[in-house]
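1. pasting a predicted model and its sequence here:
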Amino acid sequence: MNPALAAYGMLGIAIVCEVIGSTLLQKSYGFTRLMPTIGVAVFYIIAFFCLSQALKTIPLGVAYAIWAGLGIVLTAAVSVVFLRQSLDLAAWIGITMIIGGVLVMNLFSSAAGH
């Protein structure tokens, strides 16, 4: 398998696990509910393990920008769809800018390493 593809796959898994962990963080109510609290720990451990594997191939700045950017976007989407929270126009504009930044970095920057 292509090492870059494997690294981006691990980064994708890391992002999804981080989003799940963050969602469970809210559901833990300040770590007062046992099962969501355990879920937070498990998903964050998986997320950081997968991120560490991705960093073997992807430069830290690029990986972290993708991790943070897509993590914010997906966490916001989960909060709207599953937690029934609302976002205002400024939030949607910011999310659009984050997506644009991740795309510019990956499509046009030589720092992305591909």
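-> Received, thanks. Fair warning: this is a prediction, and the values are worked out from it, not measured in the lab. Numbers count the residues shown, from 1 in each chain.

2. going forward, measure contacts and count neighbours with C-alpha atoms only.
-> Noted.

3. need the three-state assignment for the residue of the chain most remote from its centre.
-> Distance from the C-alpha centroid of the chain, by Cα atoms, centre = their mean, peaks at T32 (24.5 Å). The three-state assignment at T32 reads coil, by DSSP: H, G, I helix; E, B strand; the rest coil.

4. quick check, central residue of this structure?
-> Nearest residue to the geometric centre of the chain (Cα atoms, centre = their mean): G71, 2.7 Å.

5. structure two is appended below for comparative analysis:
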Amino acid sequence: MSSYTVTYAALVLAIVCEVAGTTLLQMSQQFTRLVPTLAMAAFYAAAFYFLTHALKAMPLGVVYAVWSGVEVVLTAVVGATLFEQTLDAAALVGIGMIVGGIVVMQAFSTATGHRP
């Protein structure tokens, strides 16, 4: 497996763990439910562990932008589907801009660890 694949796999795992942790944060009901609170902490710790592996091959700014951007989008999807939270037009436009920024960075930036 190439280092490129390992780097992106670590980044994907970090994102998935972050989204799971954030979902469990909502389910912990302000830390009043023990199991979701403990699971949340474990997922956040795992997210940072995998993030450190992505940082071995990609710059901090790129990793953090992709990690936080994708996490925002996926968390909004989870909120809408699992918790029935609604997003207004401005929120959807903002999320679209985040996705656009990630696409531009991945497609055209050499700082991501690959050549466009």
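-> Happy to help now that I have it. Computed from a predicted structure; not experimentally measured.

6. picking up where we left off before, correct me, but the residue nearest to the centre of the first structure touches I20?
-> No: counting by Cα atoms under 8 Å, G71 of the first structure does not reach I20; the two are 9.9 Å apart.

7. so which residues of the second structure form helices?
-> For the second structure, the helices defined by DSSP state H cover 3-27, 34-54, 60-82, 89-108.

8. quick one: buried residues of stretch 64-82 of the second structure?
-> 64, 66-67, 69-79 (16 or more other Cα atoms under 10 Å).

9. just name the closest of those to V12 of the second structure, please.
-> Distance to V12 of the second structure across the buried residues of stretch 64-82 of the second structure (Cα to Cα) is lowest for W67, with 8.1 Å.

10. re earlier: how about the residue farthest from the centre of the first structure, what's its partner in the second structure?
-> Residue pairing (TM-score structural alignment): T32 of the first structure is matched to T32 of the second structure.

11. one more: S110 of the first structure?
-> By TM-score structural alignment, S110 of the first structure lines up with T110.
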